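A.B. asks: Below are the sequence and a predicted model; questions follow.
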Amino acid sequence: MQILNEEIKKNKKFLVAYSGGLDSTVLLHKLLELKKRYSSIKLRAIHINHNLHPSSNFWVEFCQKECDKFGVKLIIKKIFLSKTTGIEEKARLLRYKKIIKNSYPNEIILTAHHLDDQIETFFLCLKRASGSKGLSGISEIIHLSKNKIIRPFLKIKKCQLKKIAIENQLIWIKDPSNKNIQFERNFLRKEIIPKFKKRWPFFLKNCYKSMLIFKEQESIINQLITEKIKNLSLINNGLNITQLKKINKPIQKLILRNWIKKNSLICPNNNFIKQIFIQLVSNKNKKNIKICFKNFEIQKYNDALYWTKTFPSIKKEILLWKNFKNSINLPYNLGKLIINKLGMKIPYPKEKENIQIRFHVKKNEKIFFSEQKKAITIKKIWQMYSIPPWLRNKIPILYYDNQLISALGVFVIHTKKINSNLYISWTNSIKEKKDKFPF
């Protein structure tokens, strides 16, 4: 609980993940005790109804009554799961998604994970052939973009929480599904870990010590690998494959795993890393190959790996720009087009010409580019500017009627001298640094 006492000195807003079970009931009780000492604390609770048990609605009512009794605002949210394999992990991901979505900025999310949960996680990670990251267990603090998750009970045994609950005459829900050993955690909890504890009473404590060692090792590895990634990084967050291949294979794997985690906040398994090596790193085929991962894609271009978010096709999108005086918003957070002196100089449209913004030019379409006398294909122009394939259909293309005028931020067709004072700027969310792809 020390971490919670320290946190209260810095933060005042707390959101308790409250299932109504023993662990979260004790956590809510502890927060209410702290609230008596620190009246400035703003406390809320959230209950996630999984809709998996006939008593789910009764549990919702129970949690609401308990929160009403203590004057705690309760948020109730539902998630829906099909009873398939991997239901525990799916429920966990959906639950966290709901909790985070319903949290306020700078509000501390509190969960009641304890030492027994840590040991179960340790065994599950052994089963999954996890490395030091997985074997280091559940993190006490997780930093998110707008807040963080804290688990103040991680060093406390389940039996200690039960003792607190009994001493304070707390009431809680007993979920009968906790006895179902078809669930992996229940199997470990009921069948496996008790045998270890009976044989070696110090087992839980020593497991926790091992997890701390793994966590320390993981921290050191991360520091070293972060420096390696920095040395291999290219513009637009690319990773240099040529230089990567010069490093020992085990370190290459660590670099790729950490690079992916840095971009996606998801730790990939060994099989996924293996596929990256086979299909992208070792593959000499220059065709644009990509590997999908969750809502992201890893692609190879010009002997470098790039990490991109999955993006819907907008090849058929056509925007009409009726008045240059007004800026025009582009779809999918691609920014907007503005008339100002900071942009590219563009020929002025004729009086009755339709001004269109498109996002696709046929790769074999020939264009008079710069001062070259011979027309070249758009594909060659993209290659000249080293614009990777996944960005080409995100660049706004200016048309007057059906005549291509400019790929904004990249080029203007060279058909005649530009005798106008028309400048168009594309302010966009794709580029992050001035030295990235030229738009």
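C.D. replies: Nice, thanks for sending it over. Residues are numbered from 1 along each chain as shown.

A.B. asks: CA atoms for contacts and neighbours, from now on please.
C.D. replies: Fine.

A.B. asks: Nearest residue to Gly134 in space, please, no chain neighbours.
C.D. replies: Excluding the flanking residues, the one nearest Gly134 by C-alpha to C-alpha, 6 or more residues apart in numbering is Cys125, at 5.7 Å.

A.B. asks: Now that that neighbour has come up, it's in contact with Lys133, right?
C.D. replies: No. Using C-alpha atoms under 8 Å as the test, Cys125 is too far from Lys133 to be in contact (9.3 Å).

A.B. asks: Over to Lys325. Which of the three states is it?
C.D. replies: The local conformation at Lys325, judged by DSSP: H, G, I helix; E, B strand; the rest coil, is coil.

A.B. asks: ok, the closest residue to it other than its chain neighbours - contacts?
C.D. replies: Counting by C-alpha to C-alpha, 6+ apart, Lys325 lies nearest to Ile339, which is 7.1 Å off, once chain neighbours are set aside. By C-alpha atoms under 8 Å, 6 or more residues apart in numbering, the contact list for Ile339 reads 324-327, 422-425.

A.B. asks: The residue nearest to Gly134: helix or strand, and which one exactly?
C.D. replies: Cys125 belongs to helix 115-127 when elements are defined using DSSP states H and E.

A.B. asks: Give me the secondary structure label for the residue nearest to Lys325.
C.D. replies: strand.

A.B. asks: State the distance from it to Ile413.
C.D. replies: 19 Å (C-alpha to C-alpha, to the nearest Å).

A.B. asks: same check, this time on Gln2
C.D. replies: 66 Å.

A.B. asks: In terms of neighbours, single out the busier of those two.
C.D. replies: Set Gln2 next to Ile413 and count neighbours by other C-alpha atoms under 10 Å: Ile413 wins out with 17 against 8.

A.B. asks: Test my guess that that one contacts Phe369.
C.D. replies: Yes. Using C-alpha under 8 Å, Ile413 makes contact with Phe369 at a distance of 5.0 Å.

A.B. asks: Show me what the helix ranked longest in the chain is packed up against.
C.D. replies: Identified as the longest helix of the chain according to DSSP state H is helix 203-232. Applying 3 or more C-alpha pairs under 8 Å, 6 or more residues apart in numbering; DSSP states H and E, one finds that helix 203-232 contacts helix 115-127, helix 132-135, helix 193-199, strand 239-240, helix 249-264.

A.B. asks: And it, what's buried?
C.D. replies: 204, 207-208, 210-211, 214-215, 218, 221-222, 225-226, 228-229, 232 (16 or more other C-alpha atoms under 10 Å).

A.B. asks: then this one, side by side with the first:
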Amino acid sequence: MKLRLSAKLLQTLGPWRNAPAWHIAFSGGLDSTVLLHLLASLANTETLPPLSAVHVHHGLQAAADAWPNHCQSVCERLGVPLQVMRVHVDPGASLERAARDARYQAFTGITGAGEVLLTGQHRDDQAETLVFRLLRGAGVRGLAAMPVYRALGGGQLVRPLLDVPRAELEDYAHEHQLKWIEDPSNVDLRFSRNYLRHRVFPTLTERWPQVVSSLARTAEHLSEAQGLLNELAQMDLQAAHQPSPFAWLPLPNLALAPLRELSDARQRNALRHWLTPLTRLPDSDHWAGWNSLRDAKHDAQPIWRLADGELHRCNERLWWLPCAWSEFSHASVSWPHPRNPLELPGNGQLKCIGEPPEGPLVVRYRQGGESIEVPGRGRRDLKRLLNESALPGFVRGRLPLLYQGEQLLAVPSLAGLWAMPPGDWQLHWMPQTCDQGLS
């Protein structure tokens, strides 16, 4: 059995044999104990990336305080370094989900470029995940359950035992006389997964002995179907990725017209694909918000609020604004040395091109009623100028205005809102980028 399971593990991990490091998520339970033992044993005969183990301590029960010591002793016997990470679990409607989120946030932080985090989920876990999500009304993406691998941090999360039944892991553990932790919470039927594992699946297995294998196979079929939907979404989004008239604005955006030509189902599929890396997706009932945004009057600027930001529609273009977009200060900022760039708190950078005016300068934000001298046009109302430029409304409140005393001297050129005479100075604004906290 050892050779068969080892060979299966090596075959699954073949694509990542040249990774800089393999980190093993080590809870101390059966699954991760077997995975750790398998890899530590293989490292004696095979050339593998450097191995290390990571134990996440959630602090949710008194019994868990002894688990880091157990994990440390196991790792010392196997010659694998261990890192213990303590996390804070935010209370909420689902303790299971909150603990999982905290755990994977910790995993993300330690997974460097090209590195791999290995977890011990197995075929029974896959079947439970499918039924759990089916009962929650998940779509194809959710019912595809857990993928063998996905992006995590700078590298990949890999589940090399996903095709192995739990019974095979138990046999391996008994054969090698492994000791593991039995989490008391795993028998608490208040948790949905425990209820499925201890009440539902025994009944299903009694009537259909191959139910776990069948459900895992169904998850594979659904994963393949989701792959086809992803390919379709990429095709549909290609037409919507048209250049923005505001290329300097570092926000994800799409042209709306190509999406309008698709059926409702293909619109939702394309948007799910586009929004997945940006926010947690809404459930079916909340997709009515997309219909309202899409069908609003032409001169409207509707907003669809989602878990991690907002989708805006401005001038037949969709713009994604993460929650961090609104996290900046409207307070005035002095600019004593305008020959040097000015960092605006939470709002990017401002700089002068050319020779700026002398005297104390201050950056303020719009209050309404501003006017400015435009070369060749005289004094013009700023609101009207911005309307002419079709600048999206959500940007206007962040637009830095340069004052000398009470006189509005300049508005950022914004890639040519209006022409400036040759040789004159201009004010250039580089808004906050996604790399600076907008993703």
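C.D. replies: Sure thing, it's come through. The model shown is predicted, which means the values in this text are computed figures rather than measured ones.

A.B. asks: Quick check: the aligned residue for the residue nearest to Gly134 of structure 1 in structure 2?
C.D. replies: Residue pairing (TM-score structural alignment): Cys125 of structure 1 is matched to Arg133 of structure 2.

A.B. asks: One more: Ile100 of structure 1?
C.D. replies: Ile100 of structure 1 maps onto Thr108 in structure 2, by TM-score structural alignment.

A.B. asks: Helix, strand or coil: sort out its match for me.
C.D. replies: helix.

A.B. asks: Just give the nearest non-adjacent residue to it, would you?
C.D. replies: Distances taken as C-alpha to C-alpha, 6+ apart put Gly153 closest to Thr108 of structure 2, at 4.5 Å, once the chain neighbours are dropped.

A.B. asks: who touches the one you found in this structure?
C.D. replies: Counted by C-alpha under 8 Å, 6+ apart, Gly153 of structure 2 has contacts 107-113.

A.B. asks: what about the helices in the stretch 301-439 of structure 1?
C.D. replies: Secondary structure of the stretch 301-439 of structure 1 (DSSP state H, counting those that start in this stretch): helices located at 378-384, 389-392.

A.B. asks: Take these and write them to JSON lines, including distance to Glu89 of structure 1 and mean neighbour count.
C.D. replies: Listed next are these as JSON lines, based on distance: least, C-alpha to C-alpha, whole Å; neighbours: other C-alpha atoms under 10 Å:
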{"stretch": "helix 378-384", "distance to Glu89 of structure 1": "43", "mean neighbour count": "15"}
{"stretch": "helix 389-392", "distance to Glu89 of structure 1": "32", "mean neighbour count": "15"}
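
A.B. asks: For Ile418 of structure 1, find the nearest of those helices.
C.D. replies: helix 378-384 (20.4 Å; C-alpha to C-alpha).

A.B. asks: What distance do you get for Trp426 of structure 1 to Leu154 of structure 1?
C.D. replies: For Trp426 of structure 1, the distance to Leu154 of structure 1 - C-alpha to C-alpha - is 50 Å.

A.B. asks: So between those two, which is more surrounded?
C.D. replies: Taking neighbours as other C-alpha under 10 Å, Trp426 of structure 1 and Leu154 compare with Trp426 leading, 24 against 21.

A.B. asks: right, and the more buried one touches Asn340 too?
C.D. replies: No. With contacts counted by C-alpha under 8 Å, Trp426 of structure 1 stays clear of Asn340, the gap being 9.9 Å.

A.B. asks: right, and Leu215 of structure 2 touches Asp124 too?
C.D. replies: No. Under the criterion of C-alpha under 8 Å, Leu215 of structure 2 makes no contact with Asp124, lying 9.0 Å away.

A.B. asks: Now do the contacts for Ala173 of structure 2.
C.D. replies: 30, 34, 179.

A.B. asks: Which one of these is nearest to His23 of structure 2?
C.D. replies: For the contacts of Ala173 of structure 2, the nearest to His23 of structure 2 is Val34 (14.5 Å; C-alpha to C-alpha).

A.B. asks: so which helix or strand takes in that closest one?
C.D. replies: Going by DSSP H and E, Val34 of structure 2 is in helix 30-42.

A.B. asks: whereabouts in structure 1 does that helix align?
C.D. replies: By TM-score structural alignment, helix 30-42 of structure 2 lines up with residues 22-34 in structure 1.

A.B. asks: and the matching stretch, how far out from the chain's middle?
C.D. replies: 30 Å (C-alpha atoms, centre = their mean, to the nearest Å).

A.B. asks: That one vs structure 2 - mean distance after superposition?
C.D. replies: When structure 2 is superposed, stretch 22-34 of structure 1 averages 1.1 Å from its matched positions, counting by mean C-alpha distance after the TM-score superposition for structure 1.

A.B. asks: buried residues in that stretch?
C.D. replies: In stretch 22-34 of structure 1, counting by 16+ other C-alpha under 10 Å, buried: 22-29, 31-32.

A.B. asks: Enumerate every residue touching the residue mapped onto Cys292 of structure 1 from structure 2.
C.D. replies: Matched to structure 2 by TM-score structural alignment, Cys292 of structure 1 sits across from Arg305. Each residue near Arg305 of structure 2 by C-alpha under 8 Å, 6+ apart is listed here: 289, 311.

A.B. asks: same thing but 7 Å
C.D. replies: Arg305 of structure 2 is in contact with Leu311, counting by C-alpha atoms under 7 Å, 6 or more residues apart in numbering.

A.B. asks: For it, which three-state class applies?
C.D. replies: Assignment for Arg305 of structure 2 (three-state DSSP): strand.

A.B. asks: quick one: contacts for Lys345 of structure 1?
C.D. replies: 422-424.

A.B. asks: thinking again about what came up before, any chance of TSV for the helices and strands packed on helix 203-232 of structure 1, columns distance to Cys159 of structure 1?
C.D. replies: Converted to TSV, these look like this (distance: least, C-alpha to C-alpha, whole Å):
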stretch	distance to Cys159 of structure 1
helix 115-127	9
helix 132-135	23
helix 193-199	13
strand 239-240	49
helix 249-264	35
